[in-house]
Every structure is written in structure tokens, then in C-alpha cells.
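In: For reference, the sequence and a predicted model appear below.
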Amino acid sequence: MSRVLRVNVGVLRLIAFFIHLLNTPLGDRLWKGAIVVMDNLKVHYAERVRLSIESVGAKVKFLPPYSPDLSPIELCWSKL
């Protein structure tokens, strides 16, 4: 189930929401050895987010700072 945030939230609130997702539906889908690939949104680098992911034995990998070849939206716009 996808969730849409329609309000402007602070970084701490966004981190809390992300950790909540890790402890509920997303957390159920992670396993030891899973790899979570994230972009370079500043909140993704929060230590609490990384620790929550790693607490189930999953690993965190980040995309390069600017990687149009790995970004679906960049691929879409390149076709226009």
C-alpha cells in the first residue's frame, strides 16, 4: 500500500515516519542480507534510519550523488 504525504513535515517527523514504516509493513519485508538502496535525500543519511535497517540484518547502499542512468524520472524525461 502506498502512502502519500500531503503536508510539509520537518526532518524529525519524517525520520519518525520512516522508522514507523520499518517497524510495520516495510520491516516485515526486510531480512538478513537484504540490501536497501536509497537516493541521497538528506534524511536517508540519518543514523536512526540506518540503524533501524541494519537492526534486522539488512544493508544500506546509497546511489551516487547524481546518477541520471539510475533514476527512472531522468529516463522518462530523456524520452520527451
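Out: Perfect, thanks for sending it. Computed from a predicted structure; not experimentally measured. Numbers count the residues shown, from 1 in each chain.
In: Every contact and neighbour count from this point should use C-alpha atoms.
Out: Will do.
In: Nearest the middle, which residue of the protein would you pick?
Out: The geometric centre of the chain, computed from its C-alpha atoms, lies nearest to Met38 (C-alpha atoms, centre = their mean), at 4.8 Å.
In: hold the first one in mind and look at this next one:
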Amino acid sequence: IGKTLLTISLFIANITADIFYAWVTQDLLPKLLPACVIVMDNATFHKRLDIQTTIANAGHTLEYLPPYSPDLNDIEPKWAQAKAIRKREGCSIEQLFAAYEI
């Protein structure tokens, strides 16, 4: 799949392990090819055991970025790009997501 962004969702809430688990099982895993490597940062909700087990049981490998490594996190430039568009266009996050049909 390369560096293709497979899925993105907008949540108007603080993300919890329960919300993240639902997203992984209902949105991410069904879209992956077999035997993918999933790279995550060290957010606490990424490390819950049932999330790790679900990913492994689906045949994927889970790797974590080293702490304090935004330069290795491919999503960071995308967030910067989204924030720049939002600032330039003077729109809300909801309007930005709607414009890109997310």
C-alpha cells in the first residue's frame, strides 16, 4: 500500500481506548491487505492489550515509534498541511473534512 492513507475519521470527542478499539476493528482492519505493519505513536490508548491482541490476531504486526519522534511520524506533515489549509481558507475542521468528503 506504500504511504497511502487508507482511512481517516473525525471524532468530536477526546479519543479513548474504547473509541480507538472500535475504529481499529470497524474501520482500519477491514481495509488492510494481509500481513501489514501498523505503526503507532505512544499514545496511551494505542497500547491497550485487547487492541494489540486484535491486531495480532488479524495477522498484522504492530510497531511503536520511539518516544519523542515526530520526524518519524508520517501523519505529522499531513496534520500540518491540514492546519495550513484551514488557516488559509478560514474554515472549521468540520468544513475541511466535508470539503474532502471525509
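Out: Yep, that arrived. None of these values were measured; they are calculated from a predicted model.
In: Nearest spatial neighbour of the residue nearest to the centre of the first structure, chain-adjacent residues omitted?
Out: Nearest residue to Met38 of the first structure in three dimensions, chain neighbours excluded: Phe62, at 5.0 Å (C-alpha to C-alpha, 6 or more residues apart in numbering).
In: how about the one you found, what's its match in the second structure?
Out: Using TM-score structural alignment, the partner of Phe62 of the first structure in the second structure is Tyr64.
In: Asn42 is in contact with that match, correct?
Out: Yes: Tyr64 of the second structure lies in contact with Asn42 (C-alpha atoms under 8 Å); the separation is 6.5 Å.
In: aligned partner of Lys42 of the first structure in the second structure?
Out: In the second structure, Lys42 of the first structure lines up with Thr44, judged by TM-score structural alignment.
In: packing partners for the longest helix seen in the first structure?
Out: Scanning the first structure for the helix with the most residues, using DSSP state H, yields helix 11-23. Secondary-structure packing of helix 11-23 of the first structure (3 or more C-alpha pairs under 8 Å, 6 or more residues apart in numbering; DSSP states H and E): helix 47-54.
In: neighbouring contacts of the longest helix of the first structure?
Out: Helix 11-23 of the first structure is touched from outside by Gly27, Asp28, Val43, Ala46, Arg48, Val49, Ser52, Ile53, with contacts defined as C-alpha atoms under 8 Å, 6 or more residues apart in numbering.
In: Closest one of the residues you listed to Val4 of the first structure?
Out: Using C-alpha to C-alpha, Val43 is the member of these that lies nearest Val4 of the first structure, at 17.0 Å.
In: give the contact list for that closest one.
Out: The contact partners of Val43 of the first structure, taken as C-alpha under 8 Å, 6+ apart, are Val11, Leu14, Ile15.
In: Could you tell me how far His46 of the second structure is located from Ile8 of the second structure?
Out: Separation of His46 of the second structure from Ile8 of the second structure (C-alpha to C-alpha, to the nearest Å): 16 Å.
In: These two: who's more crowded?
Out: Using other C-alpha atoms under 10 Å as the criterion, His46 of the second structure and Ile8 rank with His46 on top: 17 against 11.
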